[in-house]
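Visitor: Please find the sequence and the predicted model below.
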Amino acid sequence: MKTLSIIKYVFSFVGVALLSGAVTSYKNTNDFLKEVVPATGTVVDFVKSRSSDSVSYRPVVRFVSQDGQVVEFTSSVGKSRRAYSLNDTVEVLYSPFNVQEVKINRFFELWGPFMVMLVMGAVFLSIGLIIVLVIGLRDRKKECLQRHGVAVEAEIQSVDLNESISMNGKSPFMIVCHWLNPETRELHVFESESIWFDPSKYITSETIKVLLEHGNPKKYHVDVSFLPELKN
């Protein structure tokens, strides 16, 4: 399977999974808000979390429930700068059926996971759909040129890295070739699609077939079907 097709499925799958998670998170928060009881809490401490390049602080809040139970919890949301000071009072919302289900009554505390998964899911799914569109348009152009295009033999000029594209620090190869139009005496340079391995050892000829749109050499397809990993 081609690399671009694998990426298409990965991004689409991750996007759908994140959007599904966003829907679940929205439902859970919405259900939680329907039954909560408000209370006043006090910031009594901070939990410090360290990642590879940043530090975040999550407030520890203590409050007393309606039945007199003293409850202490750590917020699920951390920030690089402390949003509260010790002994600050904050409004908390908790479930009367389970006082351990409690959140600080702030928008991002309540809706942050939903918003993050929604945005990330939309981004991943959009990238996946864009790749689907790009592949579809490319295959459609290729099919059209195979049916109605003019085949010419172009002279292979080089095998280059396409440094305009990078994935995990690696760039794909492309075959660069040129063809002199015998009618206009104009030299045309063509570049193949991205090839995620060095195709040099599979090139056994000095020329390569290029399919051109009749009367418009700017629309072309370099035929690399002889490369094993690009065969359908």
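Guide: Okay, I see it. Residues are numbered from 1 along each chain as shown.
Visitor: use CA for all of it now, contacts and neighbours both
Guide: Noted.
Visitor: Please go through the chain and pick out the longest strand.
Guide: strand 37-50 (DSSP state E).
Visitor: try it against this one:
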Amino acid sequence: MTSFRASLCRILPVVMVASMLAALSGCAARGDASQPIPTALITAPQKPTRLVIVLPGRADDLEALRGSGIVQSVQSAWPDADVVLAALTMPYYRQGIAVQRLRSEVVLPARTRGYQEIWLAGASMGGMGTMLYDAHYPDELDGLILLAPYLGETSMIAEIDHAGGVASWDAGPPQPITADTWQHELWRHIQGWTQRPASARRVWLAYGEDDRLSRAMPFLLPALPAEQVLVRKGGHTWSVWSPAMNDILLRAAGSSASVAGER
């Protein structure tokens, strides 16, 4: 796993330019990766016990996140949750420092504030970033929320399809991460969720049935508990993701209460 993380870090600049820029249409939000990640902390209406960190889509900056309705969705479901909007925009990915910077600048400082739970959520590019974080730092976070995540190029999805799905796909031995293999290795991490149900129980997925990335989503579904997948009407937009986020957190709270009651 250590070599995987190191190799992934080295190749991310190439990867993000070569494939993600091509796959995710629309203008990318600007940012200066030489500066700290822009963040906004929105404190909980009640005494905070949890933190939800939200990563943007490719076209989103901090103001777009503020206007997306995501904060209201989180805190109406979890009034004890602080929310950090983290503008981890394309330049951070392009330089191959996105995941490491997110951890050092946002996640680790949050640990010192004594939260009982820390969750990471991301839309589109941010959903991919959320998965990459988990690949680098497995099971470090209490929950992951993937909002229409970018899952790779058509050729990679076709390979999974041809194998009969991610569970039966032969990932082969781990490979050094290159511009040609990074998606393969990321799907290896997803396949790991099929083999580690406890890890998969931390992961939630939501997307619109008309989302332009929706064709890839069925190949992710076998890795996740069915009750943790929400499909909504609509496309690749916050008007789908923000309400779905509220539903996810309400369900997650109910699931946690059920587990606690069984103890």
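Guide: Cool, the structure landed. On a predicted model such as this, the values are computed, not experimentally measured, just so you know.
Visitor: Quantify their similarity with the TM-score.
Guide: Scored against TM-score structural alignment, normalised by the length of structure 1, the superposed chains reach a TM-score of 0.20; 79 aligned residues with a CA RMSD of 6.0 Å.
Visitor: quick one on the thing from earlier: following element in sequence after the longest strand of structure 1, please.
Guide: Later in the chain than strand 37-50 of structure 1, the nearest helix or strand by DSSP states H and E is strand 55-64.
Visitor: So which elements touch the next helix or strand after that following strand?
Guide: Downstream of strand 55-64 of structure 1, the first helix or strand assigned by DSSP H and E is strand 70-74. With contacts taken as 3 or more CA pairs under 8 Å, 6 or more residues apart in numbering; DSSP states H and E, strand 70-74 of structure 1 sits against strand 55-64, strand 98-104.
Visitor: can you list the residues that contact strand 70-74 of structure 1?
Guide: Under the contact criterion CA atoms under 8 Å, 6 or more residues apart in numbering, strand 70-74 of structure 1 has outside partners 47, 58-65, 99-100, 102.
Visitor: rerun that using 10 Å as the cut-off
Guide: Contact with strand 70-74 of structure 1 is made by 41-47, 58-65, 99-104, as judged by CA atoms under 10 Å, 6 or more residues apart in numbering.
Visitor: And that strand, what's buried?
Guide: Neighbour-count burial for strand 70-74 of structure 1 flags 72-74 (criterion: 16 or more other CA atoms under 10 Å).
Visitor: got a markdown table for the residues you listed, with distance to Gly15 of structure 1 too?
Guide: Listed next are the buried residues of strand 70-74 of structure 1 as a markdown table, based on distance: CA to CA, whole Å:
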| residue | distance to Gly15 of structure 1 |
| --- | --- |
| Glu72 | 36 |
| Phe73 | 32 |
| Thr74 | 30 |
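Visitor: out of the residues you listed, which one sits closest to Thr3 of structure 1?
Guide: In terms of CA to CA, no member of those lies closer to Thr3 of structure 1 than Thr74, at 43.4 Å.
Visitor: re earlier: which of the helices and strands packed on strand 70-74 of structure 1 sits most buried?
Guide: strand 55-64 (a mean of 20; mean count of other CA atoms under 10 Å).
Visitor: on contacts alone, who are the packing partners of that strand?
Guide: Packing contacts for strand 55-64 of structure 1, counted by 3 or more CA pairs under 10 Å, 6 or more residues apart in numbering; DSSP states H and E, involve strand 37-50, strand 70-74, strand 89-95, strand 98-104.
Visitor: Now distance to Ile208 of structure 1 too, for those, in TSV please.
Guide: Putting those into TSV (distance: least, CA to CA, whole Å) gives the following:
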stretch	distance to Ile208 of structure 1
strand 37-50	55
strand 70-74	65
strand 89-95	69
strand 98-104	65
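Visitor: Minimum distance to Asn216 of structure 1: which of the ones you listed has it?
Guide: When these are compared by CA to CA, strand 37-50 sits nearest Asn216 of structure 1, at 58.3 Å.
Visitor: list the buried ones in the closest one?
Guide: By neighbour count with 16+ other CA under 10 Å, strand 37-50 of structure 1 contains the buried residues 37-39, 41-46.
Visitor: circling back: go through the helices and strands packed on strand 70-74 of structure 1 and name the closest to Leu125 of structure 1.
Guide: Leu125 of structure 1 sits nearest to strand 55-64 of all these, at 29.1 Å, using CA to CA.
Visitor: ok, longest helix in structure 1?
Guide: Counting by DSSP state H, the longest helix found in structure 1 is helix 107-148.
Visitor: next helix or strand past it?
Guide: strand 150-161.
Visitor: other SSEs contacting that next one?
Guide: On a contact count with 3+ CA pairs under 10 Å, 6+ apart, strand 150-161 of structure 1 meets strand 173-180, strand 187-191, strand 207-213, strand 216-222.
Visitor: Turn those into CSV, columns for mean neighbour count.
Guide: Converted to CSV, these look like this (neighbours: other CA atoms under 10 Å):
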stretch, mean neighbour count
strand 173-180, 21
strand 187-191, 17
strand 207-213, 20
strand 216-222, 17
